[in-house]
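Asks: Take a look and give me a structure for this.
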Amino acid sequence: MSALQQFAGRRILFLNWRDLANPAAGGAETYAEQIARRFAAVGAKVTMFTSEFEDAPSHDWANHYLVVRDGGRFGVYLKAARHLRRYGGRYDAVVDFQNGIPFFAPFWAPGGTAIVCVVHHVHQEQFDMYFRWPLNRLGRFLEGPATRRVYGERPVVAVSPSTRIAIRRQLRLRGPIYVVPNGLEPLPPSRVPRSPAPSIAVVTRLVPHKRLDLLVGAVPSLLRRMPDLRVTIGGTGPMRDALLAQVRELGLETVITLPGRVSDQAKSDLLASAWLTAVPSVAEGWGLTVLEANMFGTPAVAYDVPGLRDSIRDRQTGWLVPPSADLASVLASALAELADPTRRSCLAEECRRWAGMFSWDSSAERLASVLLSEIMHRELRWPMQRAVDLTTVASWPPDQVDDDLERRLRKGLRVTDTITRRPDGGLSVLLVGCDEVDAVTTLRRAGVSPGRLHLATSPVVLCGSDWVDH
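Replies: Sure thing, here's the model as predicted:
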């Protein structure tokens, strides 16, 4: 039985700033909803508590789980606290999604409740982009020292290795941190071929930290080298009016299109026809838009910043450049490289392979394993293990693999460890939170002779399989 299936009949509370029906929803809301759907599909009784928005019902069962909307942009945190005080005892576990600041569920929930905090990215350097003093200082305090005090050594889920590093270095949280990446929801097949002329397409939330004004500002320089270039920036958000004004000011109305919110079919067509997508963000938790483009064989250009350095494999699925690099020059170089049909084909193939490594089913299973581990820890009063931000891969060649080996591993390892039968007939195990010494101890405790051991790379940690490096 999988970790996810063991939640059948259990009551789970998801706390998220918004739900996916909210017009301001983005990648964080997609993550929460996709995971919630899969918990509900196995029979878990899921409640998602989130903020209200205009004309939205206060209670909604549209996605086969209960959505409770109460409180506005900031009031939702107080309403969620009251909900936990009143009804917290009804839930077997709480998933607290941190969007800048968490809901501080451990403070409000009954003692002994299993709680896991999910962090998309650390906002310490972004509070100044959205708030003035003193709210920016308050935001940094709530995300940092207050979170550290309230969550103590409770487990945290980060959506990428970069986010895990930022949680340790900037927030200094002490508990174990597990990586559970975004999955991918298949988009409709594209109805259009790749554009014969150079083109860039971006489909994302138009918010300040995406810095899409840098992309618009790079276009005049690009046009001098590629007069037939076209750029499309799809999506809505608070920066759309400013971007439209910038396009008009630069006289680029015939070159840059901002169609607003686009359907899934339109998104597929835009990303499949483009030569390139661009993500000039100051930082991301992951970079879902990158992987969506990769599904159609479209590579990405981005700065080498947290999140994007995980979602892009440099010179394999795109290009990572220093934050000080001139964006116009980088885009021109990438588009020139893509003008070679052979190189474009190689990049497209690798993009599709990389995107194929991610699914919401896998992400839901991995988050369920973390939550199940915390429930077992609370119910059985297991001692906390030291937090180690390493994953060790143990592997056995085909001639050493038999059913008895796999049986002993499944019986003796932790629920958060991942066992994979490889395409070549071999077997590998990802031992989360273990260095090589811990891995030897863990495997011997399971009655298994350690195979070949090595520390997992970031792509292996993300995919949950060492086959990604083959």
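Asks: CA only for contacts and neighbour counts going forward, please
Replies: Noted.
Asks: quick one: buried residues of the longest helix seen in the chain?
Replies: When the chain is parsed with DSSP state H, its longest helix is helix 360-380. Neighbour counts over helix 360-380 (16 or more other CA atoms under 10 Å) mark 360-375, 378 as buried.
Asks: Next: stretch 195-208.
Replies: Applying 16+ other CA under 10 Å to stretch 195-208 flags 198-208 as buried.
Asks: Identify those among these that sit within strands.
Replies: Taking DSSP state E as the definition of strands, these contribute 199-203.
Asks: Tabulate those residues in a markdown table, adding columns for distance to T418.
Replies: Below are those laid out as a markdown table (distance: CA to CA, whole Å):
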| residue | distance to T418 |
| --- | --- |
| S199 | 40 |
| I200 | 38 |
| A201 | 36 |
| V202 | 34 |
| V203 | 33 |
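Asks: Please, where are all the strands along the stretch 151-300 of the chain?
Replies: Using DSSP state E, counting those that start in this stretch, the strands found in the stretch 151-300 of the chain span residues 156-158, 177-179, 199-203, 230-234, 256-260, 277-279, 300-303.
Asks: Please generate a structure for the following sequence too, so the two can be compared:
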Amino acid sequence: MAPRATVAVAYDCLFPYSTGGGERQYRAFADAIGTAGLDVDYLTSVQWDGPVPAEERFRIVPVSARLSLYTADGVRRIPAALRYAAGLFRELRRRRSRYAAVIVSGLPIFNVFAARLALWGSGTRLVVDYLEVWHRRQWVEYSGAVTGTIAWILQRAAIAMTPLATCHSQLSASRLRREGLRSSPLVSPGLIDAAVETPPTTPASRPPYVLYAGRHIPDKRVETLPAAVAEARTAIPDLRLVILGTGPSTPQVRAEVDRVGGAEWTEFPGFVSDAELDTLLHGALCLINPSRREGYGLVVVEANAHGTPVVLVADEGNAATELVDDGVNGIVAPRTSPTDLARAIRAVADGGDDLRRSARAWYDTAVGTRTIRRTVEGILSALQLPTSPAPRIMKEDTP
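Replies: As a prediction, this is how the structure comes out:
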């Protein structure tokens, strides 16, 4: 019998040891590839105390020590990105004959150079997964004129040397082509985790509340929410605001709450458990996310799974709006002004239970076609790797 092929998934974070959309996505990739009957190594940094944890569908391979990933302003730290890339290069160089394919995240961009150089001439197939693709102005706004311009040039170089690119929105696909990709990107059908079970849709909780869930960083524009909810309360007097997460923008968000007199109707639970998040999602009038940029829009899927509509904001960098059918599973506001966001919140309230049922119906349709499993099947098919559903528990790594 031919030996089972081994695939590596490379990302510097791993859920649940750290949280975020990328962490959840790449863990789900590893689970799905393992379920398809391949051996999987997850190449990451240390994010736990004690021995390397054991996972059922894949093997965790630490390639760097614990990293401090973000600055106080929520910007990715270049030294941390370089340390992970160096560790990734060493591990892939040492085991270049082990892997049939490597799937590496295109963010941070140094990962692409590390994997490409380490695997050069080995015959190992390389897939670069682009969560987002930024144009020059976005990089400059994020990192400053000099660093941002250098990052944009490096991104273009990485895209040019990418043999097989995957992405998760038409926005990212068009940007990949514009930034110099030499082949057609593989656009995934979606990133829904079909294994997640949610209870039947119910009416929104009383009193109603608007929910935000995520980090507090400038791109998320969380500070726009207190004024929007204050204006929406003129039509929905008992409306509340629940803001999950924390981050460098938290002081600004709290200052906005105080400015609009919202202390009595705003809650800051911080980061909560998955069970608490599910409960809050299930009862929310809507999940509101005024972010200026999203590479996919997992928040839409997670909210709609509970029958909870979403409120997003139109922006050239926000691919999440591709998932919203206005008036079916949410509302897309044209801007982040209090009036525009309040109007969207009121539209959700006016939609009532009918909108909640249609949001859940959107999810029930999407979960059959827009799943992580379908995305992984597409990647493995493009790589021409033999698969057979043979899930098993991963044992201790053998060099």
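Asks: show me the contacts for L131 of the second structure.
Replies: 22, 105-107, 167-168, 172, 295-296 (CA atoms under 8 Å, 6 or more residues apart in numbering).
Asks: ok, 6 Å please
Replies: Contacts for L131 of the second structure (CA atoms under 6 Å, 6 or more residues apart in numbering) come out as G295.
Asks: what about A344 of the second structure, how many residues close to it?
Replies: 26 (other CA atoms under 10 Å).
Asks: same deal with R343 of the first structure?
Replies: R343 of the first structure, neighbours per other CA under 10 Å, totals 11.
Asks: Tell me the secondary structure at it.
Replies: helix (DSSP: H, G, I helix; E, B strand; the rest coil).
Asks: What sits closest to it if chain neighbours are left out?
Replies: E337 (7.0 Å; CA to CA, 6 or more residues apart in numbering).
Asks: what about D326 of the first structure, distance to L206 of the first structure?
Replies: 21 Å (CA to CA, to the nearest Å).
Asks: Likewise for F296 of the first structure?
Replies: Distance from F296 of the first structure to L206 of the first structure, by CA to CA: 22 Å.
Asks: can you list the residues that contact stretch 140-147 of the second structure?
Replies: G148.
Asks: picking up where we left off before, specify, as a residue range, where the next helix or strand after the longest helix of the first structure falls in the second structure.
Replies: Downstream of helix 360-380 of the first structure, the next assigned helix or strand under DSSP states H and E is strand 391-396. With TM-score structural alignment applied, strand 391-396 of the first structure matches no range in the second structure.
Asks: any idea how far the next helix or strand after strand 391-396 of the first structure is from the chain center?
Replies: Following strand 391-396 of the first structure in sequence order, the next helix or strand is helix 403-412 (DSSP H and E). Per CA atoms, centre = their mean, to the nearest Å, the displacement of helix 403-412 of the first structure from the mean C-alpha position of its chain is 31 Å.
Asks: Give the buried residues for helix 403-412 of the first structure.
Replies: Quick answer for helix 403-412 of the first structure (16+ other CA under 10 Å): 405-406, 409, 412.
Asks: Nearest to G89 of the first structure, out of those residues: which one, please.
Replies: G412 (32.0 Å; CA to CA).
Asks: Translate the closest one into the numbering of the second structure.
Replies: Match for G412 of the first structure (TM-score structural alignment): no aligned residue.
Asks: For the residue nearest to R343 of the first structure, what is the enclosing helix or strand?
Replies: helix 327-338.
Asks: do A361 of the second structure as well
Replies: helix 338-366.
Asks: Share the number of residues neighbouring the counterpart of A263 of the second structure in the first structure, please.
Replies: Using TM-score structural alignment to pair residues, one finds that A263 of the second structure aligns to E253 in the first structure. By the measure other CA under 10 Å, the count of residues near E253 of the first structure is 13.
Asks: Name the nearest residue to E253 of the first structure, ignoring sequence neighbours.
Replies: Nearest to E253 of the first structure is V247, by CA to CA, 6+ apart, at 6.1 Å.
Asks: And that neighbour, how far from D213 of the first structure?
Replies: In terms of CA to CA, V247 of the first structure sits 9 Å off from D213 of the first structure.
Asks: Tell me which residues of the helix holding E337 of the first structure come out buried.
Replies: For helix 327-338 of the first structure, using 16+ other CA under 10 Å, the buried residues are 327-328, 330-332, 334-335, 338.
Asks: Give me the distance from that helix to the chain's centre.
Replies: Worked out by CA atoms, centre = their mean, helix 327-338 of the first structure lies 27 Å from the chain centre.
Asks: which residues touch that helix?
Replies: So helix 327-338 of the first structure is in contact with 218, 344, going by CA under 6 Å, 6+ apart.
Asks: For the buried residues of helix 327-338 of the first structure, give me TSV that also has distance to V231 of the first structure.
Replies: As requested, the buried residues of helix 327-338 of the first structure are exported to TSV (distance: CA to CA, whole Å):
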residue	distance to V231 of the first structure
L327	14
A328	13
V330	15
L331	12
A332	13
A334	15
L335	12
L338	16
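Asks: what's the most distant pair in the residues you listed?
Replies: Farthest pair in the buried residues of helix 327-338 of the first structure, by CA to CA: L327 and L338, 16.4 Å.
Asks: how many other residues sit next to the residue nearest to F104 of the first structure when sequence neighbours are not counted?
Replies: The shortest distance from F104 of the first structure to any non-neighbouring residue, by CA to CA, 6+ apart, is to V150 (6.6 Å). Residue neighbour count, defined by other CA under 10 Å, stands at 13 for V150 of the first structure.
Asks: swap in P269 of the second structure?
Replies: P269 of the second structure: 11 neighbours (other CA under 10 Å).
Asks: How about the contacts made by the spatially closest residue to it that is not a sequence neighbour?
Replies: Leaving aside its chain neighbours, P269 of the second structure sits nearest to L244 (5.7 Å; criterion: CA to CA, 6+ apart). Residues near L244 of the second structure by CA under 6 Å, 6+ apart: 212-213, 269-271.
Asks: Residue in the second structure paired with R90 of the first structure?
Replies: Per TM-score structural alignment, R90 of the first structure is aligned with R98.
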